[in-house]
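> quick check, what structure comes out for this input:
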Amino acid sequence: MSQGLRFAVAFSIGLGGAIPATAFAGDVYMAANGSDANDGGSAQRPVATLAAAVQVAAARSARTGEDMTVQIAPGIYRGQTLALDDKRMRGRLTLAGTSSKADSYPAFYGNGTGTFLRYDGSAGRDTGLTVRNLRIVDYATAITLNGNRNDAHAFNRGTTISGNIFARIGTDTTKGLGKSTAAVRLVNSHDNVIENNWFKTIRNYPVTACAGLHAMYVAHGSSGNRIVGNTIEDFCGSAVKLRDSSDNNVIDSNTFRTTDRTTGIEEWFCDLGKSEECTKKSGECPSTGNLARGNRFDGIDQLRRVNIRGTRKPRPWCDAAIYDRPRISASETTD
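Here you go, the predicted structure:
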């Protein structure tokens, strides 16, 4: 951390009633021409990185419990990543572009590797996190929300991902990089809202490495999520993949558009009874109670629009009652 930022954080934590009014304004300002030596307290004193902005926001929130918004000005931001967890903020945290026009969203560019935003939380409570109006380009993964896949009670919940652009997400395996599996990944993450985002060119390279990359990967007990009004264009894995006890998700009014022979919405689990490659020792189970409605499929044939894979034979490690429930109820799909 820069000396100026250390001073700003220490000042806000340590001086009690002497803290200037700007310290608790609820907003932290960020700009491409900013400096992490600034305090981020106004648009005239912006910080330059998400890491610095969140540090300032966390210090203020720890003192007051206040909800914080990082106001991100239009511009190009290169090589930034952010790691969050369930211990840093007392109030809610919003990361927001200040422009509502997509052509002037703040644009975060990676180098084809890594994850733009990773959240780790397994305490079974709300993340308090909102991400909106950002352009995220050239990362292996855009956003991942991670609970504990081996403990159903160790989840996170309540993130909103809204109005963003995710473009050129994936890896080039010819450069020795591992295969990316998701643009937005949920692992034991509940009750999130993923709405009105645009996913464009979600691909690993070459094409032989591409099929396992999904625009939205809803996995390992990720239940009660709402995936609404998104556009997913130019993808080669399933656009939405449900896996392993990810129940009661609503996939509503999305547009899926691709020329690849791939699936719009897929439900699957790794069957421990059939494969030695399953890595979850307790075994995975089907996802049930999911609803797909009002979705539009362009360039995807009827049989690939909603695809349920894996055995329907009950497995002893799964609750027998789930086999009486539909895995995906699909209705009102359009061409």
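> going by C-alpha atoms from here, please, whenever you check contacts or count neighbours.
OK.
> name the helix or strand for residue 8, please.
helix 3-14 (DSSP states H and E).
> contacts for that helix?
Applying Cα atoms under 8 Å, 6 or more residues apart in numbering, the contact partners of helix 3-14 are 19, 23, 36, 37, 38, 39, 52, 55, 56, 59, 60, 63.
> repeat that for 6 Å
37, 39 (Cα atoms under 6 Å, 6 or more residues apart in numbering).
> mind listing what's buried in that helix?
Buried residues in helix 3-14, defined by neighbour count with 16 or more other Cα atoms under 10 Å: 5, 6, 8, 9, 11, 12.
> try stretch 39-51
Neighbour-count burial for stretch 39-51 [16+ other Cα under 10 Å]: 39, 40, 41, 42, 43, 45, 46, 47, 48, 49, 50, 51.
> again, but for stretch 177-195
Buried-residue list, stretch 177-195, by 16+ other Cα under 10 Å: 179-195.
> for stretch 101-114, same thing?
Using 16+ other Cα under 10 Å as the test for burial, stretch 101-114 gives 104, 105, 106, 107, 108, 109, 110, 112, 113, 114.
> tell me which residues touch the closest residue to residue 106 other than its chain neighbours, please.
Take residue 106 and drop its neighbours on the chain: the residue closest to it by Cα to Cα, 6 or more residues apart in numbering is residue 74, 4.2 Å away. Counting by Cα under 6 Å, 6+ apart, residue 74 touches 104, 105, 106.
> show me the contacts for residue 327.
Residue 327 touches 287, 288, 289, 290, counting by Cα under 6 Å, 6+ apart.
> mind running it again at 10 Å?
Contact partners of residue 327, counting by Cα atoms under 10 Å, 6 or more residues apart in numbering, are 242, 245-248, 267-268, 286-291, 308, 312.
> I'd like the structure of this one too, to check against the first:
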Amino acid sequence: MRSLRHLFAVMVLGLSTVVVCTSPAAAEDVQASSAQGVQTIYLNAAGDDARDGATPATAVRSLARVQQLVAAGPLDMDVEVRIHAGTYVAQGIVWQTYRPGHTISFMPDDYEYGEGIGGIAARPVFQNRRASGSGRYITGPWFYACPGNPGQPLAEGGTSGLRFYYLQVEYYASSAMSLDGSAGSCGGGYQRSSAPGLPSARGLDGNTVFGMLLTKIGNAYTGGSCDNPDFLRCGYGGIVLTESSDNRIENNHFVDLRNSENSYIHAIYVTHKSSRNRFVGNRVTGVSSEPIKVRDGSNFNTFEQNVFGANGFLRSSPSMVHYREEVNEASDECASYHVRFANNDLGTYLVGSTANLPAWLITPAGATYKGAAVCPALPAGEVRLITANNTY
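Sure, this is the predicted structure:
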């Protein structure tokens, strides 16, 4: 019989825990398209980018061409990118094209809203390509979304409405998906868009990742290392959120996300003012650092009803855990608060030990620690982390 751990465990003295019950994670997604009309674009590995993508017979071949068609299409319609089963070998894409008030969905061509994996013939596979000269895998994520170009929709960030269903992504170096709404996004490095501890002034919000298989991410699969400038490849997460809030990440499989350094990479890395995200009903197996990491003013995030397999190589300092929240005071980072880590099925060490992987760690310690001196105090009655009913 499994032992019950961390029952109503909270990093606070003298405060009670409020447990909010939620229903089990959905096996199917029932979010249907909201627009009266939908622009459908067909993608096929045997397609032709000289075509218009409007029918299966005129399917295009690349996401780059899809982005051109979305940019040229009507702003008042949702978009469905219908993707034929097959393997798409390509460098990752930088996505900056949006339809404010509408959604852009990427899905198998035979997927119907509300059905599960059994309803499609096979997952379309997006696989990183190798450089023609060196044969090395290209660096970067598969899908890097950032605000629109100047003068284009969402140039200052906002609700991007990207939705991904039942695709497979593999052999990308830094992440499978990176959603970045920061002021320095689109290749400029992180620059906060508002003062420390305040919500993002930009953001890239309101996205859905459902039923995806993200696998073989990180330099253990792409070569290189996190420190070698001549072959710099480092994995940071299956999904990385940077100033990206109100996202739904549900019913996905994260399998084999590893760096050869046995560090850095996580199933989900929620960083820099990324709040109110839901990471629910996912399966995580074979991640070489903490499966979940939260950082710098990322509040009201929920991690519930996930199943963790064997995760985490042994690392002496800092110790490995399932959930870590970290604050870098030297960078004027602030603590995150009201984060729920609850009702998860926890796993064990992957190698070198028979001990259970500890559930959580927040550094520096302190239930109401605010972060750097410039950070505002946590709101009255708030604590950094609430845990409940996590079991081995």
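> which member of the buried residues of helix 3-14 of the first structure is positioned nearest residue 137 of the first structure?
For the buried residues of helix 3-14 of the first structure, the residue nearest residue 137 of the first structure by Cα to Cα is residue 5; the value is 27.7 Å.
> so residue 131 of the first structure sits right up against residue 158, yeah?
No: using Cα atoms under 10 Å, residue 131 of the first structure is not in contact with residue 158; the gap is 11.7 Å.
> what about these two, which has more around it?
Per other Cα atoms under 10 Å, whichever of residue 131 of the first structure and residue 158 has more neighbours is residue 131, with 21 against 18.
> SS state for the aligned partner of the more buried one in the second structure?
Using TM-score structural alignment, the partner of residue 131 of the first structure in the second structure is residue 164. Following DSSP: H, G, I helix; E, B strand; the rest coil, residue 164 of the second structure is assigned to strand.
> quick check: residue 164 of the second structure vs residue 137 of the second structure, distance?
According to Cα to Cα, to the nearest Å, residue 164 of the second structure and residue 137 of the second structure sit 24 Å apart.
> how about residue 212 of the second structure?
For residue 212 of the second structure relative to residue 137 of the second structure (Cα to Cα), the value is 22 Å.
> can you show me the helices along the second structure?
Counting by DSSP state H, the second structure has helices at residues 63-72, 219-222.
> any chance of those in a markdown table, plus distance to residue 4 of the second structure?
Shown next, in a markdown table, are the helices of the second structure (distance: least, Cα to Cα, whole Å):
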| stretch | distance to residue 4 of the second structure |
| --- | --- |
| helix 63-72 | 46 |
| helix 219-222 | 34 |
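> do you know how far residue 358 of the second structure is from residue 75 of the second structure?
The value you get for residue 358 of the second structure to residue 75 of the second structure, if Cα to Cα is used, is 48 Å.
> ok, now residue 171 of the second structure?
Counting by Cα to Cα, the gap from residue 171 of the second structure to residue 75 of the second structure is 33 Å.
> how about residue 283 of the second structure?
On the measure of Cα to Cα, residue 283 of the second structure and residue 75 of the second structure end up 36 Å apart.
> compare the two (neighbour count), which wins?
Per other Cα under 10 Å, whichever of residue 283 of the second structure and residue 75 has more neighbours is residue 283, with 19 against 16.
> who are the contact partners of the residue most central in space within the second structure?
When Cα atoms, centre = their mean is applied to the second structure, the residue found nearest the centroid is residue 239 (2.4 Å). Neighbouring residues of residue 239 of the second structure by Cα under 10 Å, 6+ apart: 141, 143, 174-179, 209, 214, 249, 254, 265-270.
> with residue 4 of the second structure instead?
So residue 4 of the second structure contacts 388, 389, 390, 391, 392 (Cα under 10 Å, 6+ apart).
> try 8 Å this time
Residue 4 of the second structure makes contacts with 389, 390, 391, 392, as judged by Cα under 8 Å, 6+ apart.
> residues in contact with the aligned residue in the first structure for the third one?
Under the alignment (TM-score structural alignment), residue 391 of the second structure pairs with residue 334 of the first structure. Shown here is residue 334 of the first structure, whose contacts under the criterion Cα under 8 Å, 6+ apart are 294, 295, 296, 297.
> try 6 Å this time
Applying Cα under 6 Å, 6+ apart to residue 334 of the first structure gives the contacts residue 296.
> what about the strands in the stretch 201-335 of the first structure?
Taking DSSP state E, counting those that start in this stretch as the test, the strands found in the stretch 201-335 of the first structure are 214-219, 226-228, 231-235, 240-243, 250-252, 255-257, 265-268, 290-293, 296-298, 306-308, 328-331.
> in CSV, list the ones you listed along with distance to residue 92 of the first structure.
Shown next, in CSV, are these (distance: least, Cα to Cα, whole Å):
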stretch, distance to residue 92 of the first structure
strand 214-219, 23
strand 226-228, 20
strand 231-235, 27
strand 240-243, 27
strand 250-252, 24
strand 255-257, 30
strand 265-268, 31
strand 290-293, 29
strand 296-298, 34
strand 306-308, 35
strand 328-331, 33
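> find the nearest non-adjacent residue to residue 124 of the first structure, please.
Leaving aside its chain neighbours, residue 124 of the first structure sits nearest to residue 155 (4.7 Å; criterion: Cα to Cα, 6+ apart).
> in the second structure, what residue corresponds to that neighbour?
Match for residue 155 of the first structure (TM-score structural alignment): residue 203.
> my read: its match touches residue 244, true?
Yes: Residue 203 of the second structure is within contact range of residue 244, at 5.1 Å (criterion: Cα atoms under 6 Å).
> overlap of the contact sets of these two?
If you check residue 203 of the second structure and residue 244 against Cα under 6 Å, 6+ apart, the residues they both contact are residue 181.
> chain neighbours aside, what residue packs nearest to residue 329 of the second structure?
Of all residues not flanking residue 329 of the second structure in the chain, residue 372 sits nearest, at 4.6 Å (Cα to Cα, 6+ apart).
> got the contact list for that neighbour?
Counted by Cα under 6 Å, 6+ apart, residue 372 of the second structure has contacts 329, 332, 333, 334.
> roughly how far apart are it and residue 127 of the second structure?
When distance is defined by Cα to Cα, residue 372 of the second structure is 41 Å away from residue 127 of the second structure.
> equivalent analysis for residue 391 of the second structure, please.
35 Å.
> try residue 100 of the second structure
29 Å.
> could you do residue 272 of the second structure as well?
Going from residue 272 of the second structure to residue 127 of the second structure by Cα to Cα gives 28 Å.
> over to residue 337 of the second structure?
In terms of Cα to Cα, residue 337 of the second structure sits 37 Å off from residue 127 of the second structure.
> ditto for residue 219 of the second structure
Between residue 219 of the second structure and residue 127 of the second structure the distance is 14 Å, computed by Cα to Cα.
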